[in-house]
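K.L.:
Structural data only, the sequence is not supplied:
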């Protein structure tokens, strides 16, 4: 049973409850002062605490999507998938392969023409040779005969770090929200390409082209749009792509829109930060390249490089988010950098968590829809 399985969580909860009841039942028999009784009491208390904390941890992981598997949890992720030896054509099957499908959790979701469809895909970058999975949401219109020649705008949707693409569906409800907005004519139908920014797990590359390492920025700026556009009916004009993410994904979304306005006409960062950190999860991202490090600082980039022709959205909370003051400084800076456009969502209160982002996602997708072309 997998780490995110409901059965694992239910088993942990059941064992915790049974052990708690057993502790209450056997406690009088362990009331003596000999070493066996003391050891028994210590063992029961310790086992009960471990199971309780394990149940809480499993529940939190399901809610927030921190780790996708046991190997991911224990740092033994084997699916590195960074360098793949293919011919110049990217292999016989092309850069994107559909490996599974699932229905959208909406009314009538079993029928793609009504609920749309989520496709699990494997993508291999032609330039970077980065190989990574993704989940692609196709709106109902994509399957309806009257729209058979229509193209759709596409939005790259990124998790935080470490994150799982499944959390964008189960925890943040991106497909369900996009479906509801389009059904109510509050947003146009859009294709969502949902994935985590960690394309070289377990390393956090912060969407940087790491010298002699994963070329993550190039993957998201070039390989991913090319692979998706070659397989699906995505608009061909520069304004057809947007990108959104939370936390680390929010930083990546802003950076990619700023660095690559020719690809991303709009970038939305939910609770983002504005410069790439260096810590044990990232390693040395810049290898002494000062220009690369400066470019990964969005404030520095906007001050020292020509302003990009793109639209940006940032979110924060007056109470509960640590990025509040820095976000205000970022907004003030971008307001002076035409033709870059800046919008914001500022809540009175809200922490760095899924509940806050769920409150921001409907307005974010509406904002995104208004800035993308379907041609």
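P.N.:
Looks like it came in fine. Predicted model, so just to flag it, every value in this text is computed and none were measured.
K.L.:
Please count neighbours and contacts with C-alpha atoms only from this point.
P.N.:
Noted.
K.L.:
show me the contacts for residue 175.
P.N.:
104, 137, 169, 192 (Cα atoms under 8 Å, 6 or more residues apart in numbering).
K.L.:
If we use 10 Å, what do you get?
P.N.:
Contact analysis of residue 175 by Cα atoms under 10 Å, 6 or more residues apart in numbering lists 104-106, 115-118, 136-139, 168-169, 181, 190-192, 194.
K.L.:
Likewise for residue 171?
P.N.:
Residue 171 touches 62, 63, 64, 65, 165, 354, 355, 357, 358, counting by Cα under 10 Å, 6+ apart.
K.L.:
what do you get if the cut-off is 8 Å, keeping everything else the same?
P.N.:
Per Cα under 8 Å, 6+ apart, neighbours of residue 171: 63, 64, 65, 354.
K.L.:
cool, and residue 125?
P.N.:
Applying Cα under 8 Å, 6+ apart to residue 125 gives the contacts 90, 95, 131, 219, 223, 224, 227.
K.L.:
what separates it from residue 94, distance-wise?
P.N.:
Separation of residue 125 from residue 94 (Cα to Cα, to the nearest Å) stands at 10 Å.
K.L.:
And here is the other one:
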């Protein structure tokens, strides 16, 4: 029975309720004097309290996904394999890569999500539950991988698909991406409507060392989160799926801490990710109680912290050739002021678009309004690589290099540093 399975959660809750009921029922018999009665009362209190705490802890872990399985909870993870396994067959998927860098996993909560593809994969697509193994970092991160219907269709059998790496907030996890933001469900609808090109989407959490918030940073002497996202994850995906090799096919996407990570990854590693979506993300990374020391001490640590301040980078370093979409709200979002500073600081060759809501707080109700236009936007930034001369959707006239051949290309703008996508009413 999996740590995040619904049946385990129900069983523990029922057990806790039964313990409370038994304590109430037996308490009159335990109200007598004597050692046995006192020990009985103490035992009843302890068992009841432990059962309630376990039920609450399990519910919290299921919601926030600090630990995805029993081995992760107990610290019994195997050493990460160092070899890359190559998938075989026309429709290679994670199912035949049990010893590779992408490994099949249990449901990880996927069985509780509604609206996922049901039916033939070449008609509706598929969502796989996986474990992503870091060859360099030795980290093992849970994930969901969405494969569009075209991935399984005969005419696309030799195509490599663009990739979105979608990162949840902290302390949330991949379940939030599938259940609350409905990333694979929205992507499937947009692809079916011709508003988004066929894209492989890998959904992951931002931390690689739970419960610590690693903020996609290579911590001196600690977890190497940036290396995981910029080297290990792309290598793992390329070993298991038909995905693009060129950076123009890769984009990062996230909300809250995941949005912060997305901007950091693209601006610091433009040869890995050429576009980023940040919904309510921050523009600098600071130490707090959940992160511990991310940068180290002394002058070197201070310099590392400055280099993770995106406004400092725009002012002091050459602008990277990437595209970014940032989202905030005029009322209700603490990052609105920094977002406007970021928009004004961006300069060529970097381009920045925005979704600015009139009002919206730091919660899923806000991000659900933004996720559909954000998915459409990022799809327009990604190329659709090809390995052969198979038919590929043509790029529209006037599209910028690095933008894909999907319907609805992003509008061009004479102002290279700033463009805005207004979203004044609920989307999708």
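P.N.:
Great, that's in hand. From a predicted model like this one, the values you see are computed outputs, not experimental measurements.
K.L.:
what does whichever strand or helix holds residue 21 of structure 2 rub up against?
P.N.:
Using DSSP states H and E, residue 21 of structure 2 sits in helix 6-26. With Cα under 8 Å, 6+ apart as the test, helix 6-26 of structure 2 has contacts from 1-2, 44-45, 47-48, 51-52, 54-55, 58-59, 109, 112.
K.L.:
The stretch 51-200 of structure 2: strands as residue ranges?
P.N.:
Remark: strands assigned in the stretch 51-200 of structure 2 by DSSP state E, counting those that start in this stretch are 102-104, 126-133, 140-147, 163-167, 200-204.
K.L.:
Which positions in structure 1 sit opposite the first one in the alignment?
P.N.:
Across structure 1, the stretch matching strand 102-104 of structure 2 (TM-score structural alignment) is residues 97-99.
K.L.:
how much does that stretch stray from structure 2?
P.N.:
In the superposition against structure 2, stretch 97-99 of structure 1 averages 2.5 Å from its aligned positions (mean Cα distance after the TM-score superposition for structure 1).
K.L.:
What are the boundaries of the helices in the stretch 301-428 of structure 2?
P.N.:
For the stretch 301-428 of structure 2, helices defined by DSSP state H, counting those that start in this stretch occupy the ranges 310-316, 336-345, 364-381.
K.L.:
Please identify the deepest-packed of the ones you listed.
P.N.:
helix 364-381 (a mean of 22; mean count of other Cα atoms under 10 Å).
K.L.:
That helix packs against which elements?
P.N.:
Packing contacts for helix 364-381 of structure 2, counted by 3 or more Cα pairs under 8 Å, 6 or more residues apart in numbering; DSSP states H and E, involve helix 183-192, strand 275-279, strand 323-331.
K.L.:
about what we covered before: which parts of the helix holding residue 21 of structure 2 are buried?
P.N.:
Buried residues in helix 6-26 of structure 2, counted by 16 or more other Cα atoms under 10 Å: 6, 9, 12, 13, 15, 16, 19, 20, 23.
K.L.:
What of stretch 60-71 of structure 1?
P.N.:
Quick answer for stretch 60-71 of structure 1 (16+ other Cα under 10 Å): 61, 62, 63, 64, 65, 66, 67, 68, 69.
K.L.:
ok now the match of strand 102-104 of structure 2, how far from the chain's centre?
P.N.:
Relative to its parent chain, stretch 97-99 of structure 1 has a centroid offset of 20 Å by Cα atoms, centre = their mean, to the nearest Å.
K.L.:
One more: stretch 203-220 of structure 2?
P.N.:
The answer for stretch 203-220 of structure 2 is 11 Å, by Cα atoms, centre = their mean.
K.L.:
quick one: terminal-to-terminal distance for it?
P.N.:
The straight-line separation of the ends of stretch 203-220 of structure 2 (Cα to Cα) is 26 Å.
K.L.:
if I line the two up, what does residue 208 of structure 2 land on in structure 1?
P.N.:
When structure 1 is aligned by TM-score structural alignment, residue 208 of structure 2 is paired with residue 199.
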